[in-house]
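Colleague: predicted model and sequence below, questions to follow.
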Amino acid sequence: MVRKEELTYKSRDRQTMLHAIKWIPEGQPVAILQIIHGMQEYIDRYDEFARFMAEKGILVMGNDHLGHGGSVTEGKGTYGYFCKNDPATVLVRDAHRLKKMTQEEYPGVPVFILGHSFGSFVAREYITRYGTGINGAIIQGTAFMPLGTVKSLGRFVSFMQVIMGEKYRSEMINNMAFKGYLKKIPNVRTKFDWLSHNEESIDRYIADPRDNFIFTLNGFKTMAELLKRVGDTDKMEDIPKNLPILITGGSEDPVGNYGEALTKLHDIYKNQLGITNVELKIYDGMRHELQQEIGREKVYEDQYAWIKKILDGRNAN
């Protein structure tokens, strides 16, 4: 029997109460899996996946980022807006705070993180700061953009913020970010078809105001800053060389440039940085949201098997 528990805790922005959820298995958990969700979504979208993992004895937890889901309450917060001061760092520290809180409840239990899409940028920054404190990381649906492109985007958004303010929602920047994602999809039904082949999931996404919103300029600036940080190979040197990492995504995912970005990141981690345990898993025919995709049960099983392999290796030593 999986028990679902909601909680709140204070963000490192020093003012917002963040919403979080734990999926708690029966008995002592064999591991903890922290999900770091993507942009324009929220942690409860992972309910099916989290229950699958919890039924295997893994405690699953995660928070809604600033400006997302239940962390936006009536009269407080704006969807797609993080915070004024250094939001890229605050997001990483918010995830770390929840991890520490959970570890205090379950001392000695191995901890894994899974970062999806925008959350993968947070996770990639997380492992440069706090990688020694976890047992493995799943980097899912990530991107790899040239540093020059990222810096140009950041400068452009900063310029627009001066004119329009940081909470302004720019249709132009939103189109620049996402419109190209449909170019390889035949018979486009909605502007979100790039997310998955699962029409039911896409229709739920469109109907849900917690998903279907446009990032503020502050949101896009934060994304550019995270991309700049995680694309810096000098900073990547801080990732522990023995940290197990699984890089995964779909072959039809435009965010990961149809697998090319995932392959490039795998090559940098393994061959350039010398990280000893890096795996690459690209799912043929799947798009961006693996936990929502048709055939997602295979993803669930594979990610559980990867975690179990690491746990078995620890127990053998």
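Modeller: All right, it came through fine.
Colleague: contacts and neighbour counts: CA atoms only from here.
Modeller: OK.
Colleague: using the three-state scheme, assign Gly80.
Modeller: When the structure is reduced to helix, strand and coil (DSSP: H, G, I helix; E, B strand; the rest coil), Gly80 reads as coil.
Colleague: ignoring the adjacent residues along the chain, who's closest to it?
Modeller: In space, Gly80 comes closest to Phe215 once its chain neighbours are excluded; the distance is 4.3 Å by Cα to Cα, 6 or more residues apart in numbering.
Colleague: ok now do the one you found, which residues does it touch?
Modeller: For Phe215, the contacting residues are 40, 79-81, 169-170, 174, taking Cα atoms under 8 Å, 6 or more residues apart in numbering as the criterion.
Colleague: rerun at 7 Å
Modeller: If a contact means Cα atoms under 7 Å, 6 or more residues apart in numbering, then Phe215 has 80-81, 169 as its contacts.
Colleague: quick check: of the residues you listed, which lies closest to Gly70?
Modeller: Of all these, Gly70 sits closest to Gly80, with 12.5 Å by Cα to Cα.
Colleague: report the distance from stretch 202-209 to the chain centre.
Modeller: Once both centres are worked out by Cα atoms, centre = their mean, to the nearest Å, stretch 202-209 turns out to sit 19 Å from its chain's centre.
Colleague: comparison target below:
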Amino acid sequence: MEREERAFPSSSGLCSIHTIIWYPDSSIYKQPVGVIQIAHGMIDHIERFEEMAEYFADKGFVVAGNDHLGHGESVNSEDDYGYFAKGSHGADYLIKDMHRLTRIMKKMYKDIPYILIGHSMGSFMARKYACVYGDELDGVIFLGTGNQSKALVNTGLGLSYIARCVRGERYRSKVLNKMMFGAYNSHIKDNRTDNDWLTKDTRIVDAYVNDPKCSYAFTANGYIGFFNVIKYDINEKNIAKTPADLPVLFASGEEDPVGNYGKAVKKIFKLYTKYVDNVELRLYEDDRHELHSETNRQEVFDDLLEWIKSNTCSF
């Protein structure tokens, strides 16, 4: 397995987008069996997905992922963390950047299956991506997604607009941050940190807490952009734009607050079945938000591989 770091210009024109590509062992795989693109979550970065990427590279896949605009190394300075671009739809640049990476990878590898995996915020970006660019995919996996109500999204948008109007687009609101994350630890007894809801693996939680690339609050601008993508995603008319023949997998932990402990994921799964022919749902008992970081992550990886093999690849 080999790893390469690259960069390409963001569609926003603001910075370069940091990218990592993991390659399978060429002595074993003369031709990759497919390409997997990963979209990471909020206040996250692509390097945290290395274990999952290495797993799939060892199975013959080329795996690629980028730090979203305003995340990881896709910033000009730390002041840019949690900031997208001017206007109310800056998060659309994240989706356009994801598509730029798709085009780069498809130029490198033609005529092999192409699968998009989106986690958390990345799953919401991937859901809109599937509506706009779904014809370019052979399968899509939504990890740790949700189905927030219109009322909640509109409340979040309203508060974000007020924060931007009063304090500026780069203002980092404690109220918004509490609204987004404040209750996520509520189901966990004797929690050690504010981020225990991520995974039961305490080593990974501690690494996240101490990671400077995961230690900031979103700006008002970032929240507005993200909420507008969620607003798009939960609109049934937009869900109907997902290609009917695109295989879709929802996977979530039953202890994941983002998916309302499985309830919201079941609802969005049911809605997708109205418009997409091949939709599956997998819920993992006792697992929290980051399936790729959970204590049973090898089981999760094996399940994802089996789904990809069954639905997108001819092994």
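Modeller: Looks like it came in fine. Please read all numbers here as calculations on a predicted model, not as lab measurements.
Colleague: could you quantify their similarity as a TM-score?
Modeller: After superposition, the two chains reach a TM-score of 0.96 (TM-score structural alignment, normalised by the length of structure 2), with 310 aligned residues with a Cα RMSD of 1.2 Å.
Colleague: about what we covered before: can you find the partner of the residue nearest to Gly80 of structure 1 in structure 2?
Modeller: Under the alignment defined by TM-score structural alignment, Phe215 of structure 1 corresponds to Phe218 in structure 2.
Colleague: just Val157 of structure 1 next, same as before
Modeller: With TM-score structural alignment as the criterion, the equivalent of Val157 of structure 1 in structure 2 is Ser160.
Colleague: could you do Ala224 of structure 1 as well?
Modeller: Residue correspondence, TM-score structural alignment: Ala224 of structure 1 in this structure matches Phe227 in structure 2.
Colleague: so which helix or strand takes in that match?
Modeller: Phe227 of structure 2 is part of helix 220-233 when elements are defined by DSSP states H and E.
Colleague: list the residues that contact Cys15 of structure 2.
Modeller: Remark: with contacts taken as Cα under 7 Å, 6+ apart, Cys15 of structure 2 is in contact with 9, 74-76.
Colleague: out of those residues, who's nearest Leu305 of structure 2?
Modeller: For Leu305 of structure 2, the closest of the contacts of Cys15 of structure 2 turns out to be Ser74, at 29.0 Å, with distances computed as Cα to Cα.
Colleague: pretty sure Glu290 of structure 2 sits against Asp196.
Modeller: No - using Cα atoms under 7 Å, Glu290 of structure 2 and Asp196 do not qualify as a contacting pair, with a distance of 10.6 Å.
Colleague: show me where the stretch 1-150 of structure 1 has strands.
Modeller: Using DSSP state E, counting those that start in this stretch, the strands assigned to the stretch 1-150 of structure 1 run over residues 3-10, 17-24, 31-36, 58-63, 111-116, 136-140.
Colleague: any chance you could list what contacts stretch 42-60 of structure 1?
Modeller: Residues from elsewhere that reach stretch 42-60 of structure 1 (Cα under 7 Å, 6+ apart): 2, 22-25, 29-34, 37, 62-64, 68-69, 291, 300, 304.
Colleague: so where in structure 2 does that stretch end up aligned?
Modeller: Under TM-score structural alignment, the alignment places stretch 42-60 of structure 1 onto residues 45-63 of structure 2.
Colleague: endpoints of the matching stretch, how far apart?
Modeller: In stretch 45-63 of structure 2, first residue to last residue: 15 Å (Cα to Cα, to the nearest Å).
Colleague: what residues sit buried inside it?
Modeller: Across stretch 45-63 of structure 2, burial judged by 16 or more other Cα atoms under 10 Å covers 45-46, 49-50, 52-63.
Colleague: where do the helices of the stretch 1-150 of structure 2 begin and end?
Modeller: According to DSSP state H, counting those that start in this stretch, the stretch 1-150 of structure 2 carries its helices in the segments 50-58, 92-108, 121-133, 150-167.
Colleague: most tightly packed of the ones you listed?
Modeller: helix 121-133 (a mean of 24; mean count of other Cα atoms under 10 Å).
Colleague: tell me the angle of that one relative to strand 34-39?
Modeller: For the pair helix 121-133 of structure 2 and strand 34-39, the angle between their directions (axes from the mean of the first three to the mean of the last three Cα atoms, to 10 degrees) equals 120 degrees.
Colleague: okay, helix 121-133 of structure 2 sits on what stretch of structure 1?
Modeller: Residues 118-130 of structure 1 are where helix 121-133 of structure 2 aligns, taking TM-score structural alignment as the criterion.
Colleague: what's the mean deviation for that stretch versus structure 2?
Modeller: Once the two structures are superposed, the average separation between stretch 118-130 of structure 1 and the matching residues of structure 2 is 0.3 Å (mean Cα distance after the TM-score superposition for structure 1).
Colleague: got a list of contacts for that stretch?
Modeller: Taking Cα under 7 Å, 6+ apart as the criterion, the residues outside stretch 118-130 of structure 1 that touch it are 36-39, 91-92, 115, 139-140, 142, 226-227, 230, 235-236, 238-239.
Colleague: mind running it again at 8 Å?
Modeller: 36-39, 88, 91-92, 96, 113-115, 137, 139-142, 223, 226-227, 229-230, 235-240.
Colleague: ditto for stretch 152-171 of structure 1
Modeller: Contacting residues not belonging to stretch 152-171 of structure 1 are listed as 81, 214-218, 220-221, 224-225 [Cα under 8 Å, 6+ apart].
Colleague: one step back: can you put the strands of the stretch 1-150 of structure 1 in TSV and add distance to Ala207 of structure 1?
Modeller: As requested, these are arranged in TSV below (distance: least, Cα to Cα, whole Å):
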stretch	distance to Ala207 of structure 1
strand 3-10	23
strand 17-24	21
strand 31-36	23
strand 58-63	22
strand 111-116	21
strand 136-140	25
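Colleague: lovely, talk soon.
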